[in-house]
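In: The sequence isn't on hand, but the structure is:
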């Protein structure tokens, strides 16, 4: 059986961690591409030298040439400028727009049938950029946001309740920024609403920490941003597509038509729960939100819209 091919654009911390996670699961053969070819080749070689010990046969190669990425099944865009302490995700807008635009042009040229997963910040706007520049079907271009935000939310709940993370199903929608919307009504511990375990005040503190979870790590690291949990979140999305798992994962996707009207976000990419399978976005799920959650959602959508309008795409 031919193994699938995944290209990871950007061999930084997220890209290289993801390459190792994907290789260990033997998900696909992996091409790491970076503007600094030596970094891509060095990290790929390092991962392959771990393969006899970890026992995987997936192949990882590094390159600086987009021709080597041709005919990828999935392309993950992690390239771009990382956040520094004091920066919001939005501060990266114009710098990373140029990066994602040029990467998207190469993807369109060399892998016209690929699924594209965008990780570069500001996430929702960069997902929109990749969608517009590639011209790919909206089902095939999505942003990694909710999977990571929900994981952070779930971990903080586990830390507070002392209940296994495996029992916790957390839900976060909206833009991947400081206005994201963690949903307590849809967050459960073994099917029991989280509100049975934590007080309103405790939950609100956790929600606030979730919103600024990325910033907390940026402050601690001082020289970069989170990468282990983001790489794990991308892994979950890739496996759901390639292995047709049809998992429900909140992702940033393009909203239009009736679903766009329902969410009041037509013409934007924003984080909503989707069914993710071999066709990419197979279904977008409508959630009934409380009045307070709708208000938070609208604020989040407005933040995304403001940034998109700055780009004149």
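Out: Now that the structure is in, tell me what you want to look at. Because the structure is a prediction, the values reported are computed rather than measured.

In: Every contact and neighbour count from this point should use C-alpha atoms.
Out: OK.

In: wait, what's in contact with the closest residue to residue 182 other than its chain neighbours?
Out: Nearest residue to residue 182 in three dimensions, chain neighbours excluded: residue 172, at 4.1 Å (Cα to Cα, 6 or more residues apart in numbering). Applying Cα atoms under 8 Å, 6 or more residues apart in numbering to residue 172 gives the contacts 146, 149-150, 153, 180-183, 250.

In: Presented hereafter is structure B, for comparison with structure A:
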């Protein structure tokens, strides 16, 4: 196979070569370029096919140092008006929420619209999970595509990496990377706080979440039956929660039964309680108590 540089045959999409010193390189192989071109075109086509109707109403961006919960009250009225205005919808309609606090807003949208739970979902901790895998990849020079670990809970300060169930080539993540408690905290904090650093630097996180929306949209519309970390209904906790779920053209077809440690369970329960309170407070702000 002939090598290609960044000339007319290069796709310009950066990638990390497995086993490299961690530097970002351009695409070098012709077939790789064709793959990237096809992928970009296909995902773009599917994203463009998704109907987006906010009637000129836009969710407010998160301000610097503002919590996602504080953002809720600024966005809930907009969400309600959008949810009511799109009805009625076809039976095969899928709704993907990409606004913060995403877990709370996703449940609110489902309750207001009445669209079946399996067809309403949010971006959840999908981007956070990608950031976690990228952080591990950059620190230890292992391709992120071979790192299988997840972040669950409530997107934001109550999200938690599941170190105990992650693996690299079937070897537990903790064992493969020889992670100490200090390492896990530093890596988890880096993944969680990445959004705040990006917002502080340039005002918003458009590109990261945009790439996630493209991938999620293609996963649903192409009926891939892949597992993504979405904000979806979790019957055990009685609310929407960011959790690994199987997706298809019919929506969320099931959640992954993940085994949690005692500490992880405590954080997830706290996240679920916060989400339930947020939903209740948004619907009845004067009557809610956490």
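Out: Alright, I've got the coordinates. Since this is a predicted model, take the numbers as computed values, not measurements.

In: hmm, back to that, aligned partner of the residue nearest to residue 182 of structure 1 in structure 2?
Out: When structure 2 is aligned by TM-score structural alignment, residue 172 of structure 1 is paired with residue 151.

In: so which helix or strand takes in whatever residue of structure 2 lines up with residue 132 of structure 1?
Out: Alignment note: residue 132 of structure 1 maps to residue 111 in structure 2; criterion TM-score structural alignment. Assigned by DSSP states H and E, residue 111 of structure 2 falls within helix 102-113.

In: on average, how far is that helix from the matching bit in structure 1?
Out: With mean Cα distance after the TM-score superposition for structure 1, helix 102-113 of structure 2 departs from structure 1 by a mean of 0.9 Å once superposed.

In: what does that helix contact?
Out: Helix 102-113 of structure 2 has contacts (Cα under 8 Å, 6+ apart) with 72, 76, 79-80, 83-84, 87, 97, 99, 116-117, 120-124, 154-155, 231-233, 239-242, 275-276, 278-279.

In: Would you write a ChimeraX line that selects the buried entries of those?
Out: Command for ChimeraX that selects the buried part of the contacts of helix 102-113 of structure 2, burial taken from 16 or more other Cα atoms under 10 Å:
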select :72,76,79,80,83,97,99,117,120,121,122,123,124,154,155,231,232,233,239,240,241,242,275,276,278,279
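
In: The contacts of helix 102-113 of structure 2 in strands, which ones?
Out: Per DSSP state E, strands hold the following members of these: 97, 120-122, 154, 231-233, 239-242.

In: still on that earlier bit, now the contacts of residue 172 of structure 1 as a markdown table including secondary structure, distance to residue 51 of structure 1 and neighbour count?
Out: What follows is the contacts of residue 172 of structure 1, written out as a markdown table (DSSP: H, G, I helix; E, B strand; the rest coil; distance: Cα to Cα, whole Å; neighbours: other Cα atoms under 10 Å):
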| residue | secondary structure | distance to residue 51 of structure 1 | neighbour count |
| --- | --- | --- | --- |
| 146 | helix | 31 | 28 |
| 149 | helix | 31 | 29 |
| 150 | helix | 31 | 24 |
| 153 | helix | 33 | 29 |
| 180 | coil | 38 | 27 |
| 181 | strand | 40 | 28 |
| 182 | strand | 38 | 26 |
| 183 | coil | 40 | 17 |
| 250 | strand | 32 | 28 |
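
In: Please identify which pair of those lies farthest apart.
Out: 153 and 250 (12.9 Å; Cα to Cα).

In: Need the residues touching each of those two.
Out: Residues touching both residue 153 of structure 1 and residue 250 by Cα under 8 Å, 6+ apart: 171-172.

In: hmm, back to that, hmm, which two among the ones in strands among the contacts of helix 102-113 of structure 2 are most spread apart?
Out: The distance between the two most remote of these (Cα to Cα) is 16.5 Å, for 120 and 154.

In: tell me, how many neighbours does the aligned partner of residue 85 of structure 2 in structure 1 end up with?
Out: For residue 85 of structure 2, the aligned residue in structure 1 is residue 106 (criterion: TM-score structural alignment). By other Cα atoms under 10 Å, 18 other residues sit near residue 106 of structure 1.

In: Could you check how far residue 106 of structure 1 is from residue 279 of structure 1?
Out: Per Cα to Cα, to the nearest Å, residue 106 of structure 1 is found 22 Å from residue 279 of structure 1.

In: Same question for residue 212 of structure 1.
Out: 32 Å.

In: Those two: which has the busier surroundings?
Out: Between residue 212 of structure 1 and residue 279, counted using other Cα under 10 Å, residue 212 has the larger neighbour count: 18 against 15.

In: That one contacts residue 180, doesn't it?
Out: No. With contact defined as Cα atoms under 8 Å, residue 212 of structure 1 does not reach residue 180; the gap is 9.4 Å.

In: still on that earlier bit, just how off-centre is the helix holding residue 111 of structure 2 within its chain?
Out: 16 Å (Cα atoms, centre = their mean, to the nearest Å).

In: Which positions in stretch 118-138 of structure 1 come out as buried?
Out: For stretch 118-138 of structure 1, by 16+ other Cα under 10 Å, it's 118-134, 136, 138.

In: Between the two ends of that stretch, how far is it?
Out: Using Cα to Cα, the two ends of stretch 118-138 of structure 1 sit 13 Å apart.

In: can you list contacts of stretch 239-250 of structure 1?
Out: Here stretch 239-250 of structure 1 makes contact (Cα under 8 Å, 6+ apart) with 27, 145-147, 171-173, 237, 271-280.

In: contacting residues around residue 266 of structure 1?
Out: 254-257, 259-260.

In: try 10 Å
Out: By Cα atoms under 10 Å, 6 or more residues apart in numbering, the residues touching residue 266 of structure 1 are 254-260, 301.

In: again with residue 170 of structure 1
Out: Counting by Cα under 10 Å, 6+ apart, residue 170 of structure 1 makes contact with 146-147, 149-155, 157, 182-189, 194.

In: Could you rerun that using 7 Å?
Out: Residues near residue 170 of structure 1 by Cα atoms under 7 Å, 6 or more residues apart in numbering: 150, 153-154, 187-188.

In: Same check on residue 150 of structure 2?
Out: Listed by Cα under 7 Å, 6+ apart, the contact set of residue 150 of structure 2 reads 129, 161-162, 166.

In: Keep only those that stay in contact in structure 1.
Out: Retained in structure 1 (both residues aligned by TM-score structural alignment, their matches' Cα atoms under 7 Å) from those: 129, 161-162, 166.
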